[in-house]
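**Student:** below are the sequence and a predicted model for it; my questions follow.
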Amino acid sequence: MTTILVTGGTGTLGRLVTERLRAGGHDVRVLSRHSEPYAVDLREGGDGLDTALAGVDTVVHCATTQRGGDERSAANLIAAARRAGVTHLVYISIVGVDRVPLGYYRTKLAVEKLVEESGLGWTVLRATQFHDLVVQVLGILARLPVVLLPAHARDQPVEVAEVADRLAELARGAPAGRVADMGGPEVRTFESLARAHLRATGRRRAVVNVPLAGKTYRAFRAGGHLTPGHAVGRRTFEEYLAERFGGGEGGRRG
C-alpha cells in the first residue's frame, strides 16, 4: 500500500484528492496548519514536517496562499521530502503562469521550477480556474448595483472535482514531468459567465464592460490563461450553478 501525503488536504481541492486516494485504498496523510496529527505550517518547516513525511512515498502538493510564502513552503517541503526518501512529488499549478505577469502566477511558476530542480521524481499539472473561484469573484462584483467587468476578458472554468480525479490518478502513477494542461469544457466571455451567475442567483444588475490597461490585463485579454486545445473538463458552468444555487441551465452563452 502506498503512503501519500496531501498538503493543503483540508482545502477545496486537497480534500477531494484525499477522498479519492483513500477510496483507492491508499494510506493518506493530510497536512495543513490546523489539522492534527500533521498540523504543520510549511513556511516554518521543522520537526513536524519530518514526522509527517516519514515513510511517505508520494506527496501531492496542493497547499497555497496568495498572501505570500509559497516558495519558502515549497523549499521546506522539498528539503524534507529528500530527507525522507520521497520518490514522487505531484504539484498543481495554473494554466498561464508562464504567460501572465500576475504576482501570484509568477510565484506558482517559481514553485514549478523548484519542483523540477528538486532531484525528486516529479509531476506538474496546470489547470484553469475552478468554477468555485469564478463564482466567488462574480459574487463580490455583484454586490454593487452595476457589475463592472474587464472588457474582452474570457475564462475557461473547470470543475474542481475533475481536477481532483486527475491529480489522484497522477499520484497513483509514476513521475511524469509536465503533463498536459487541464481546461474546462468551454472558453467563455466573462460577461456571459457574469450573466449566468446573475440568473442563477436571482439578481438583477446592469453589466458594464470596462477597458483596462497594463501588461497583466493585456495577457488575460490575449488568452494567456486559457488552454482551448485541452478543453477536457466535462461539467459546464451552468451545470455547476444549477447544483449550487438550484437554478436552471438555460441562457445564451457568449
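**Tutor:** Structure received.

**Student:** going forward, measure contacts and count neighbours with C-alpha atoms only.
**Tutor:** OK.

**Student:** strands of this protein, residue ranges please.
**Tutor:** Taking DSSP state E to define them, one finds strands in the chain at 3-7, 27-31, 58-61, 88-94, 122-127, 146-150, 154-155, 177-178, 188-189, 206-210.

**Student:** would you reformat these as CSV and include distance to residue 41 and mean neighbour count?
**Tutor:** Shown next, in CSV, are the strands of the chain (distance: least, Cα to Cα, whole Å; neighbours: other Cα atoms under 10 Å):
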stretch, distance to residue 41, mean neighbour count
strand 3-7, 10, 24
strand 27-31, 9, 21
strand 58-61, 13, 25
strand 88-94, 18, 24
strand 122-127, 22, 24
strand 146-150, 36, 17
strand 154-155, 32, 22
strand 177-178, 27, 15
strand 188-189, 37, 16
strand 206-210, 40, 14
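
**Student:** want to try CSV for those, with distance to residue 47 as columns?
**Tutor:** As requested, the strands of the chain are arranged in CSV below (distance: least, Cα to Cα, whole Å):
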stretch, distance to residue 47
strand 3-7, 16
strand 27-31, 13
strand 58-61, 17
strand 88-94, 20
strand 122-127, 24
strand 146-150, 46
strand 154-155, 42
strand 177-178, 29
strand 188-189, 46
strand 206-210, 50
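
**Student:** so which of those strands is nearest residue 48?
**Tutor:** With distances scored as Cα to Cα, the stretch of the strands of the chain nearest to residue 48 is strand 27-31 (9.9 Å).

**Student:** then this one, side by side with the first:
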Amino acid sequence: MSSILVTGGTGTLGRPTVTRLRAADHQVRVLSRKPGPDRVVADLTSGEGLSAAVRGADVIVHLATSQGRRDIQQARNLLAAAPGAKHLVVMSIAGIDRIPMPYYRHKLEAERLVAVSGLPYTILRATQFHNLIDRVLSAQRFLPAVLAPTISLQPIAVEDVAVRLTELVAESPVNGRAPDIGGPERLPVAELARVWKEARGVHRPVVPLRLAGKAFRAFADGDAMVDGLAYGHLTFAEYLR
C-alpha cells in the first residue's frame, strides 16, 4: 500500500482515478486549492503550500492541467517541491509531439521537464476523452447544424484511463513513456456526431467540415490515435448511455 498524492483529483479524470486508487487500498490525498475531506491545500501555479502537500507521499499522480501555458510552470513547481518522490506518474496526450497546437507544445515541454528532473517517473499518454467529444458537440447547440471535422478519432473513457493509472502506480517507474492508450473504436468525427445526435435527441444535420492548417492535417493523418491494440473498453455510445 502506497501513500499517494493526486493533483487534479477533483477533475474529470481525477475523480475516477482517486476512486480506483482507494479501491486498491492506497492511501490517497487530493491536492486542491480548496479545502475538503482528504484534501491538502496548495496552489500548483504559484507553488504556495506545495512542499507541505507532497510531504510523505511515496507516489505523485499528476493529472492537473491548466489547458494552457501554465502547465509548464505547474510542472516546474511540482518537481521543485518533490525532490524525494519515489514515483511521479504524469498524464499526457497522445500525439502531442506530432500535432502542432499551442496547448500540445506546452504539454510536451512539461513532459521534458519531468524527463530531465532526475525523479523516477512514468508518462502515460491517452487519446481524447469521451467527455471532450461530448462537450465540443454540445457547444454547437446554437448552430443550425452539427459541424464535424473530416478526421477520425479514437476516444477513450476516463474510467479506462483511471484503471491504467492505477496499474502504473503499482509498477516500477518506467523513466520514460508507458505505451500510449486509446479507446476501442477509431471513428470519423461525423460518425461520432451521429451517435451523439441519437443519444441526445438532436435533429440538426451533421455537416462535414474540412479545415486548413498543419494541425488539422496531423489529425487527418491519424496522429491523435495510437498504434496497436486498444486499451479502453467503453465505447462512445456506451458512454453517452
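**Tutor:** Okay, I see it. Since we're looking at a predicted model, the values are computed, not measured.

**Student:** tm score of chain vs chain?
**Tutor:** TM-score of the superposed chains, computed with TM-score structural alignment, normalised by the length of the second structure, equals 0.95; 238 aligned residues with a Cα RMSD of 1.2 Å.

**Student:** and the strands of the first structure: which comes nearest residue 232 of the first structure?
**Tutor:** Among those, the nearest to residue 232 of the first structure by Cα to Cα is strand 122-127 (10.3 Å).

**Student:** average distance between that closest one and the second structure?
**Tutor:** By mean Cα distance after the TM-score superposition for the first structure, the fitted strand 122-127 of the first structure averages 0.4 Å away from its aligned residues in the second structure.

**Student:** contacts for that strand?
**Tutor:** Here strand 122-127 of the first structure makes contact (Cα atoms under 8 Å, 6 or more residues apart in numbering) with 88-95, 112, 115-116, 158, 163, 167, 170, 175-183.

**Student:** one more pass at 6 Å, please.
**Tutor:** The contact list for strand 122-127 of the first structure (Cα atoms under 6 Å, 6 or more residues apart in numbering) reads 88-95, 175-179, 181-183.

**Student:** what angle separates it from strand 88-94?
**Tutor:** Interaxial angle of strand 122-127 of the first structure relative to strand 88-94 (axes from the mean of the first three to the mean of the last three Cα atoms, to 10 degrees): 20 degrees.

**Student:** count of neighbours near the alignment partner in the first structure of residue 82 of the second structure?
**Tutor:** In the first structure, the residue matched to residue 82 of the second structure (TM-score structural alignment) is residue 81. Number of residues near residue 81 of the first structure (other Cα atoms under 10 Å) recorded here: 25.

**Student:** go on, residue 232 of the second structure?
**Tutor:** Counted by other Cα under 10 Å, the residues lying close to residue 232 of the second structure total 23.

**Student:** for it, which non-adjacent residue is spatially closest?
**Tutor:** residue 183 (4.4 Å; Cα to Cα, 6 or more residues apart in numbering).

**Student:** if I pick the one you found, what's in contact with it?
**Tutor:** For residue 183 of the second structure, the contact set (Cα under 6 Å, 6+ apart) comprises 154-156, 230, 232.

**Student:** ditto for residue 129 of the first structure
**Tutor:** By Cα under 6 Å, 6+ apart, the neighbours of residue 129 of the first structure are residue 157.

**Student:** what about the longest helix in the second structure?
**Tutor:** Longest helix in the second structure, counting residues (DSSP state H): helix 102-115.

**Student:** mean deviation of it from the first structure?
**Tutor:** Mean deviation of helix 102-115 of the second structure from its aligned counterpart in the first structure after superposition (mean Cα distance after the TM-score superposition for the first structure): 0.9 Å.

**Student:** just the helices in the second structure please.
**Tutor:** 14-23, 50-54, 70-81, 102-115, 130-138, 158-169, 189-200, 214-220, 236-240.

**Student:** buried stuff in the last one?
**Tutor:** Taking 16 or more other Cα atoms under 10 Å as the neighbour-count basis, helix 236-240 of the second structure is seen to contain the buried residues residue 236.

**Student:** just the first one next, same as before
**Tutor:** For helix 14-23 of the second structure, the buried set under the neighbour-count rule, 16+ other Cα under 10 Å, comprises 14-22.

**Student:** can you check the longest one too?
**Tutor:** Residues 103-111, 113-115 are the ones in helix 102-115 of the second structure that count as buried (16+ other Cα under 10 Å).

**Student:** nearest to residue 56 of the second structure among those residues?
**Tutor:** residue 114 (19.8 Å).

**Student:** mind listing what residue 174 of the second structure touches?
**Tutor:** Contacts of residue 174 of the second structure (Cα under 6 Å, 6+ apart): residue 122.

**Student:** should've said residue 77 of the second structure
**Tutor:** Contact analysis of residue 77 of the second structure by Cα under 6 Å, 6+ apart lists residue 47.

**Student:** now do 10 Å
**Tutor:** By Cα atoms under 10 Å, 6 or more residues apart in numbering, the residues touching residue 77 of the second structure are 43-48, 50-51, 71.

**Student:** so among those residues, which ones count as buried?
**Tutor:** Buried by 16+ other Cα under 10 Å: 43-45, 47, 50-51, 71, out of the contacts of residue 77 of the second structure.

**Student:** now residue 103 of the second structure: how far from residue 223 of the second structure?
**Tutor:** Distance of residue 103 of the second structure to residue 223 of the second structure, computed by Cα to Cα, to the nearest Å: 15 Å.

**Student:** and if you look at residue 52 of the second structure?
**Tutor:** According to Cα to Cα, residue 52 of the second structure and residue 223 of the second structure sit 40 Å apart.

**Student:** the two: who's more crowded?
**Tutor:** Comparing residue 52 of the second structure with residue 223 by other Cα under 10 Å, the one with more neighbours is residue 223, at 20 against 13.

**Student:** I appreciate the help and will end here.
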